[in-house]
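Asker: Structure for the following, please:
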Amino acid sequence: MGLTQHKNTVATIQELVNLHLLLGAIGRDSAGLCPVRGHNNGQGDRTMGVFEKMPEWFLSNLEREFQLKTARQHGYDTVTSIMSMHEGEANVFYAFSGDYIQATPYTVFTSLTLLNCYLTVHICTKLNRSHVITGRTDLILPCLGRSEKETRNRVGQFLTVENSMSVVHASHGKLHPASPNLLSEPEIVARKAAATALSSRSRTPWLELGTNCNQIRDLLARVAPGFENFHESSPQQRVERRPSAGVRQANVYRP
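Answerer: Got it, this is the predicted structure:
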């Protein structure tokens, strides 16, 4: 990640590729380039639709599954989000985990842009620097960590995560939650959807989705190519997603 976020990124990686070509390390077993990006709760987000420029086929799949009209106007990436808050075009900041201020470029400038917001919201497992630089109104919503046990309706829940090698596998929490009142990220999002106009415009059982991760995986299997029969795969085993003709486009949008 140090290479990919450097100001001389393109030239540096070009030279690394040249070096590997000179060594004959391309197209050879146990050799080659491996760009390690993201981590187990971030890798694969774009395959799931967390991208500001999702393609038409993905948006159409969402509309068909959720009976909702989705926006076709592209959103903002990290840098343009910062500029839009600075210029007052965007005035609500909503974050899932992470330390936004520390992770983005120009720390002081980014801090000032958050102060311009009417509302800042953080769904998080622990406090960080970004939580003390707030908009006019600030909400901090503590959530379960991936290492904590989650049981809903007497059924243990597990998350599916994708590692840097594009291998999807189950993640079971083993620790007792810090508080019995903590909710998971999916349940917080589901409750928000159920409390808004989304619940009246869609037949989707939002509250059920928040307490049953298998139902989320069932929906995912019908929206994202390559994830057919997703949750039927054994949760105890790693499941490597093997690209097929229908997956090629999905793989392009990996972070």
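Asker: rest of the way, CA atoms for contacts and neighbours
Answerer: Noted.
Asker: does Thr120 sit in a helix, a strand or a coil?
Answerer: Three-state call for Thr120 (DSSP: H, G, I helix; E, B strand; the rest coil): strand.
Asker: Another for comparison:
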Amino acid sequence: ERALDMVLASRRVIVCWAMGLTQHKHSVPTIREVVNFLLLRGNIGRTGAGVCPVRGHSNVQGDRTMGIFERPAPAFLDALEKEFGFAPPREHGYDVVRAIRALRDGEAKVFFAMGGNFVSASPDTEVTEAAMRRARLTVHVSTKLNRSHVVTGARALILPTLGRTERDAQGGGEQFVTVEDSMGMVHASRGRLAPASPLLLSEPAIVSRLARRVLGEDSVVPWEEFERDYGAIRDRIARVV
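Answerer: Below you'll find the model as predicted:
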């Protein structure tokens, strides 16, 4: 009743929620009712009012926008094939829960993480740890150590990388990355600090060099260009999405 009185007395209401609601079994109907609640008193489209879904990471929404999804749409895959000239896999991948099950059941044998703290952030810590230990190889590209680094498969690698606060100088000059925050705002992120070590590689450099080693120099994807100039990556993303 107190909450109701506060809502009735306010001309502007913002409802915030985080991953507990977003990932809930009944998330869609629940969030639909949240929106209906706001619509009842005109709190959608009004300055200082509305919905505020808080993501688990500042760039989760940005990942989805530019195509990082375990179940990509056929139109996206068609655009990817047209842009790069190779046939991308059409089979769906794993989301977080299915990835844990796949590791547990031996269907997946390699875990490769770009940042994050997978063990601690996943829904069931004990189940996740047991699944990770069944992997043949676990790899973490990370800016700092966390719990996931000590829960390993048969072999484990930690690949240190530049943080977003560190200057990133490549062959094409000083680079910046673009991020989409939890409010849907896209902006540039440019490091200002000296790197912790001259040996640190950036995430794009690690991915590009790994791809060249695995796929060979005959790959149709211009990995060296992507490492040298992040603008080239953004240009390709723009043409695909």
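Asker: so the host helix or strand of Lys192 of structure 1 corresponds to what in structure 2?
Answerer: In this assignment (DSSP states H and E), Lys192 of structure 1 forms part of helix 185-194. Using TM-score structural alignment, helix 185-194 of structure 1 lines up with residues 203-212 of structure 2.
Asker: buried ones in the matching stretch?
Answerer: 203-208, 211-212 (16 or more other C-alpha atoms under 10 Å).
Asker: will you turn those residues into JSON lines that also has distance to Ser122 of structure 2?
Answerer: JSON lines is the format used below for the buried residues of stretch 203-212 of structure 2 (distance: C-alpha to C-alpha, whole Å):
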{"residue": "Glu203", "distance to Ser122 of structure 2": "23"}
{"residue": "Pro204", "distance to Ser122 of structure 2": "25"}
{"residue": "Ala205", "distance to Ser122 of structure 2": "27"}
{"residue": "Ile206", "distance to Ser122 of structure 2": "25"}
{"residue": "Val207", "distance to Ser122 of structure 2": "24"}
{"residue": "Ser208", "distance to Ser122 of structure 2": "28"}
{"residue": "Ala211", "distance to Ser122 of structure 2": "28"}
{"residue": "Arg212", "distance to Ser122 of structure 2": "31"}
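Asker: Helices along the stretch 1-150 of structure 1, start to end?
Answerer: All helices of the stretch 1-150 of structure 1, identified by DSSP state H, counting those that start in this stretch, fall at 9-22, 56-66, 78-86, 100-103, 107-115.
Asker: Give me whichever of those is most buried.
Answerer: Among the helices of the stretch 1-150 of structure 1, helix 107-115 has the highest mean neighbour count (mean count of other C-alpha atoms under 10 Å), at a mean of 18.
Asker: same for it, what does it pack against?
Answerer: With contacts taken as 3 or more C-alpha pairs under 8 Å, 6 or more residues apart in numbering; DSSP states H and E, helix 107-115 of structure 1 sits against helix 78-86, helix 100-103.
Asker: Nearest to Gln249 of structure 1, out of the ones you listed?
Answerer: helix 78-86 (22.9 Å; C-alpha to C-alpha).
Asker: tell me, the closest one lands on which residues of structure 2?
Answerer: On structure 2, the counterpart of helix 78-86 of structure 1 by TM-score structural alignment is residues 96-104.
Asker: re the thing from before, let me have the helices of the stretch 1-150 of structure 1 in a markdown table, extended by distance to Arg248 of structure 1.
Answerer: Shown next, in a markdown table, are the helices of the stretch 1-150 of structure 1 (distance: least, C-alpha to C-alpha, whole Å):
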| stretch | distance to Arg248 of structure 1 |
| --- | --- |
| helix 9-22 | 23 |
| helix 56-66 | 12 |
| helix 78-86 | 26 |
| helix 100-103 | 30 |
| helix 107-115 | 36 |
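Asker: Just tell me what Asn212 of structure 1 corresponds to in structure 2.
Answerer: Using TM-score structural alignment, Asn212 of structure 1 pairs with Asp229 in structure 2.
Asker: measure that match to Glu180 of structure 2 for me?
Answerer: 20 Å (C-alpha to C-alpha, to the nearest Å).
Asker: rewinding a little: in the superposed pair, what's the mean gap between the very next helix or strand once past the helix holding Lys192 of structure 1 and structure 2?
Answerer: Using DSSP H and E, the helix or strand that follows helix 185-194 of structure 1 towards the C-terminus is helix 198-201. Mean deviation of helix 198-201 of structure 1 relative to structure 2 after superposition (mean C-alpha distance after the TM-score superposition for structure 1): 3.7 Å.
Asker: now helix 198-201 of structure 1: how far from the chain's centre is it?
Answerer: In terms of C-alpha atoms, centre = their mean, to the nearest Å, the centre of helix 198-201 of structure 1 is found 23 Å from the chain centre.
Asker: go on, stretch 136-155 of structure 2?
Answerer: The chain centroid and the centroid of stretch 136-155 of structure 2 are separated by 17 Å, computed with C-alpha atoms, centre = their mean.
Asker: burial count for the match of Asn212 of structure 1?
Answerer: 19 (other C-alpha atoms under 10 Å).
Asker: In space, what's closest to it - neighbours in sequence excluded?
Answerer: In space, Asp229 of structure 2 comes closest to Gly172 once its chain neighbours are excluded; the distance is 5.1 Å by C-alpha to C-alpha, 6 or more residues apart in numbering.
Asker: quick revisit: which outside residues touch the match of helix 78-86 of structure 1?
Answerer: 108-109, 122-123, 127-128, 130-132, 134-135 (C-alpha atoms under 8 Å, 6 or more residues apart in numbering).
Asker: do the same with stretch 173-180 of structure 2
Answerer: 58-62, 167-169, 186-191, 228-230.
Asker: Any chance of a PyMOL selection covering the buried ones in those?
Answerer: This is the PyMOL syntax for the buried subset of the contacts of stretch 173-180 of structure 2, where burial follows 16+ other C-alpha under 10 Å:
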select buried, resi 59+61+62+167+168+169+190+191+228+229+230
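Asker: Number of residues surrounding the equivalent of Gly156 of structure 1 over in structure 2?
Answerer: Under the alignment (TM-score structural alignment), Gly156 of structure 1 pairs with Glu174 of structure 2. A count of nearby residues for Glu174 of structure 2, using other C-alpha under 10 Å, gives 14.
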